[in-house]
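# Give me coordinates for this.
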Amino acid sequence: MTRKVIHPTGIERPYDQEELIVSKTDLKGHITYANDVFLRLSKYPEEEVIGAPHSLIRHPDMPRSVFKLLWDTIQAKKEIFAYVLNMARNGDHYWVFAHVTPTFDAKGNVTGYHSNRRKPDAAQIEKIKPLYAALLTEEKRHDNRKDGMQRGYELLLNTLKNKEVEYDEFVFSL
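Sure thing, here's the model as predicted:
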């Protein structure tokens, strides 16, 4: 199925601090569950979400290198916290503070992924925006998207190294 191109509107979708956005995916990142808050914020009906790639809500201003870090981490059977800019079906956006974890079966095998997201403080978003802008600029400098993502990823790792922190320490320090 071909998806229509959605353009950002620049309008932020409001939601309450207490709300919890939940989704689950299979090993390939296709959505297997989305709660009512996810559906309301994304403006997608459940029948269009289930089975779709989670990238369905990816905002074009979100660096791909951050998703590389996320996927590398959860595929290594570890949890990750990240600030993510999502885009609704109509082009509106909303920031989330995501906690993504692998889901395990009784034998310790990863069977999918689970993400809980909350509304971050505006001050935290203002602190992450310059880094994300730098990563995105680096990614766009390269004609090949995969090369751009890799260069952005290297910039992210070097930034963390220069700050002498691990990614989780950095995220929680904002």
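# only C-alpha atoms for contact and neighbour calcs from this point on.
OK.
# tell me the strands in the protein, going along the chain?
21-25, 31-34, 80-87, 93-104, 110-118 (DSSP state E).
# would you list these in CSV and tack on distance to Glu12 and mean neighbour count?
Formatted as CSV, the strands of the chain follow (distance: least, CA to CA, whole Å; neighbours: other CA atoms under 10 Å):
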stretch, distance to Glu12, mean neighbour count
strand 21-25, 16, 22
strand 31-34, 20, 19
strand 80-87, 9, 22
strand 93-104, 5, 20
strand 110-118, 15, 19
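# Now show me the structure for the sequence below, then we'll compare the two:
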Amino acid sequence: MNITQEIINEEVKWDKTKTIVSKTDVYGTILYANDVFSNTCEYSTLELIGEPHNIIRHPDMPKVAFKALWDALKKGENFHAIVKNLTKTGRYYWVITDFTIDKNEKGEITGYTARRKAVPDGVVKKIKPLYKTLLEIEKSKGEKASELYFNAYLNEEIGKNYNEFVVDLFEDETTKELEKNKRKLNLNWFFFSDYQE
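Next comes the predicted model:
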């Protein structure tokens, strides 16, 4: 499938309480997509099956993030990533993806299952500048330079590998959002409850 699309700087509307699920073979060819995936990316299941998973790759995503993903999966390690995906109509959606490895009875890798959840806005605010920098390095100096910067950034600024960084960032921002919503709920109760004295 070859779709040339205009990129629209607009988030697609989707049910962020749901989980997007897809399965691929070892080469990243889509074998299964749940309805949440189809509805969110605006492709029908029929359009997705048999296509490379990068059909939804957004041009704002640096290649080094996917290199880190594939390096981990090929070593048999489960992996998490924060990803900006592209819809069929050119819109976007941000997710955290938990990649797990599917194996046959002999223990050989047969493919991958990806489960995606929406991320809090705080995650996007923190990861977007990093991805922008990586993309700029990639465009002007090449993918290797981007990878070297990425690894140095993780070592010097974060002190964790990408997988740990992503999981911790997601957990921290989710906790902050829950606390903020809890405080808002408490204030709403205080300001809008009926007092009978």
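# sorry, back to before: how about the strands of structure 1, which one is nearest Thr137 of structure 1?
The closest approach between Thr137 of structure 1 and any of the strands of structure 1, judged by CA to CA, belongs to strand 80-87 at 16.0 Å.
# chain center to that closest one, what's the gap?
4 Å (CA atoms, centre = their mean, to the nearest Å).
# tilt between that strand and strand 93-104?
If you take axes from the mean of the first three to the mean of the last three CA atoms, to 10 degrees, strand 80-87 of structure 1 sits at 140 degrees to strand 93-104.
# After superposing, tell me the mean distance of strand 80-87 of structure 1 to structure 2.
Following the fit onto structure 2, the mean deviation recorded for strand 80-87 of structure 1 is 0.5 Å by mean CA distance after the TM-score superposition for structure 1.
# ok, back up a step: would you turn the strands of structure 1 into JSON lines with distance to Gly51 of structure 1?
As requested, the strands of structure 1 are arranged in JSON lines below (distance: least, CA to CA, whole Å):
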{"stretch": "strand 21-25", "distance to Gly51 of structure 1": "9"}
{"stretch": "strand 31-34", "distance to Gly51 of structure 1": "5"}
{"stretch": "strand 80-87", "distance to Gly51 of structure 1": "18"}
{"stretch": "strand 93-104", "distance to Gly51 of structure 1": "17"}
{"stretch": "strand 110-118", "distance to Gly51 of structure 1": "13"}
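# State the number of residues packed around Lys4 of structure 1.
7 (other CA atoms under 10 Å).
# give me every residue that touches the residue nearest the centre of structure 2.
Taking CA atoms, centre = their mean, the centroid of structure 2 lies closest to Val83, which sits 2.8 Å from it. Shown in contact with Val83 of structure 2 (CA atoms under 8 Å, 6 or more residues apart in numbering): Met61, Trp94, Val95, Ile96, Thr97.
# and of the residues you listed, the nearest to Asn78 of structure 2?
Nearest to Asn78 of structure 2 among the contacts of Val83 of structure 2, counting by CA to CA, is Thr97 at 10.5 Å.
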